[in-house]
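S.K.: okay, predicted coordinates and the sequence, questions at the end:
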Amino acid sequence: MLLFPAAYDDFGAVGMELVKVGRRAVPGRLAMNAVYPDGYGYGNRCDVDVCMLNSIYTEVALKSPEMHPNASADNSDPGIEGMRDAASGITGLTIQYYVLIDMQGFSDLIDSLGGVDITVTDRVPLGGDEALNDVAEWFEPGKQHMDGYHATWYARSRHGTSDYDRMARQRILQEAILKQFNPANVLTKFQGVAQAGQQVVKTDVPQGMLGYFANLAGKTRDLSVGTVELVPDNGVDPQNPDYDYIRGLIATALT
């Protein structure tokens, strides 16, 4: 399942992080290959300002929606299908379903669940700029109970840490939600947020499959979450990724 946890510039899949893997050919399915025969971003060829994975949603949605003319009829949109193409090409996995929730919807979901407990390991700013001016408040090390607003900020804060640190915080938040809440309750609250209509909440998971996934999630609560980090420390060069190596990492993790 492909998961868009908060915003389009951070891209996650269950069990792995794919943020900023790009700047060379990104393999995909037929639709993207037809427009980018050498791969998306090859030779810095793209129609947006950053030819990287986190640009594909915008690229396809705004510049090349004709790649996926049936997306709306399939309860999706061209940007999502472009991301699904790229994620499938990079990982070698078949991505059957997606869930998209915007930042406000994600914040509302956490609020509806009563907040989430997070153990903060390093001091992280809320707000401010790159020079850490005008920081509204700080997340101090230690165990904290966060509402949706603060949990989203903690996961998304950009300044004073690296993108890889931010990826780790997002994973910590996802795992905390998985461990602390009953999946059936999460599903009920998720549907409530979706029906409120003030946020972007979309999925192509069939209604009849929701109970199955809630049951599956319940079984995983007592298990550890495996991750495959596509980062330099794991041998992945974000500027020149070796996709065969990436697929090998993922295949090994799944065996």
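M.R.: All right, it came through fine. Note that the structure is predicted; figures quoted are calculated from it, not measured. Residues are numbered from 1 along each chain as shown.
S.K.: contacts, neighbours, all on C-alpha from now
M.R.: Will do.
S.K.: do you have the helices of the stretch 151-255 of the chain handy? List them.
M.R.: Remark: helices assigned in the stretch 151-255 of the chain by DSSP state H, counting those that start in this stretch are 163-180, 183-196, 210-220, 243-253.
S.K.: just checking, what packs against the third one?
M.R.: To tie it back to what came earlier, the one meant is helix 210-220. Applying 3 or more C-alpha pairs under 8 Å, 6 or more residues apart in numbering; DSSP states H and E, one finds that helix 210-220 contacts helix 183-196.
S.K.: use this one as the comparison:
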Amino acid sequence: MYDTVPKKYPGILGATDNEGADVVKLAASAALGLDVDYYMQVNLAGFQQIVDALGGITVNVNYRVPIGGEYGLGPGANAPKPPSAYIEPGPNQHLDGFHALWFARGRYGLSDPSRQKRQRCTIHAIVSSANPATLVTKYQQIAAASQQMLRTDIPQELLPAFIHSRRR
């Protein structure tokens, strides 16, 4: 929805600084019967930069994981594009940020549960890579990458309330 609705119906919501996020908020509100007032978005380029700042991650790749690839969007839409490459299987593979991102999100020809498992594996590998020595020596690169990782429409004055309510 984030990508498809703004492409197919540009300007459908009127003035907005993040049409994709606002479409998702409206869809989630309608689907769940809840008011969704704000969003928090993770920038995947920031993810890639953080992994690079940490010096990469090491994971076991149990099957070929696609890099890229898109399914067609239906009748009259673009034809499917196969992946441009694959991350090949193998134990203890050290991945840079680009490959770690595709390891975590590659989906062409794979199931959602397999992607979710790889995402958990990626998070575990990042946490394992973020040892005290790495955090001290790579602090500036990690901080620079982190600045561009999140985007939100939560007003700054409300952030303390979100943080406080999460601790309960």
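M.R.: Thanks, I have the structure now. Computed from a predicted model, the values in this text were never measured in an experiment.
S.K.: so after superposing, what's the score?
M.R.: Comparing the chains after superposition, counting by TM-score structural alignment, normalised by the length of structure 2, produces a TM-score of 0.57; 146 aligned residues with a C-alpha RMSD of 4.4 Å.
S.K.: circling back to that earlier point, would you point to the one among the helices of the stretch 151-255 of structure 1 that's packed deepest?
M.R.: helix 163-180 (a mean of 17; mean count of other C-alpha atoms under 10 Å).
S.K.: quick one: that one to structure 2 mean distance?
M.R.: If you overlay the two and look at helix 163-180 of structure 1, the average distance to its match in structure 2 is 3.5 Å (mean C-alpha distance after the TM-score superposition for structure 1).
S.K.: for Asp85 of structure 1, see how far away Thr252 of structure 1 is.
M.R.: When distance is defined by C-alpha to C-alpha, to the nearest Å, Thr252 of structure 1 is 22 Å away from Asp85 of structure 1.
S.K.: if we can go back for a sec, closest to Gly12 of structure 1 out of the helices of the stretch 151-255 of structure 1?
M.R.: Nearest to Gly12 of structure 1 among the helices of the stretch 151-255 of structure 1 is helix 163-180 (8.8 Å), distances taken as C-alpha to C-alpha.
S.K.: would a markdown table of the helices of the stretch 151-255 of structure 1 with distance to Gln104 of structure 1 be doable?
M.R.: As requested, the helices of the stretch 151-255 of structure 1 are exported to a markdown table (distance: least, C-alpha to C-alpha, whole Å):
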| stretch | distance to Gln104 of structure 1 |
| --- | --- |
| helix 163-180 | 16 |
| helix 183-196 | 10 |
| helix 210-220 | 22 |
| helix 243-253 | 31 |
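S.K.: these: which one's closest to Pro65 of structure 1?
M.R.: Between Pro65 of structure 1 and the helices of the stretch 151-255 of structure 1, the shortest gap by C-alpha to C-alpha is with helix 183-196, which sits at 24.7 Å.
S.K.: now that closest one: how far from the chain's centre is it?
M.R.: Distance of helix 183-196 of structure 1 from its chain centroid, counting by C-alpha atoms, centre = their mean, to the nearest Å, is 19 Å.
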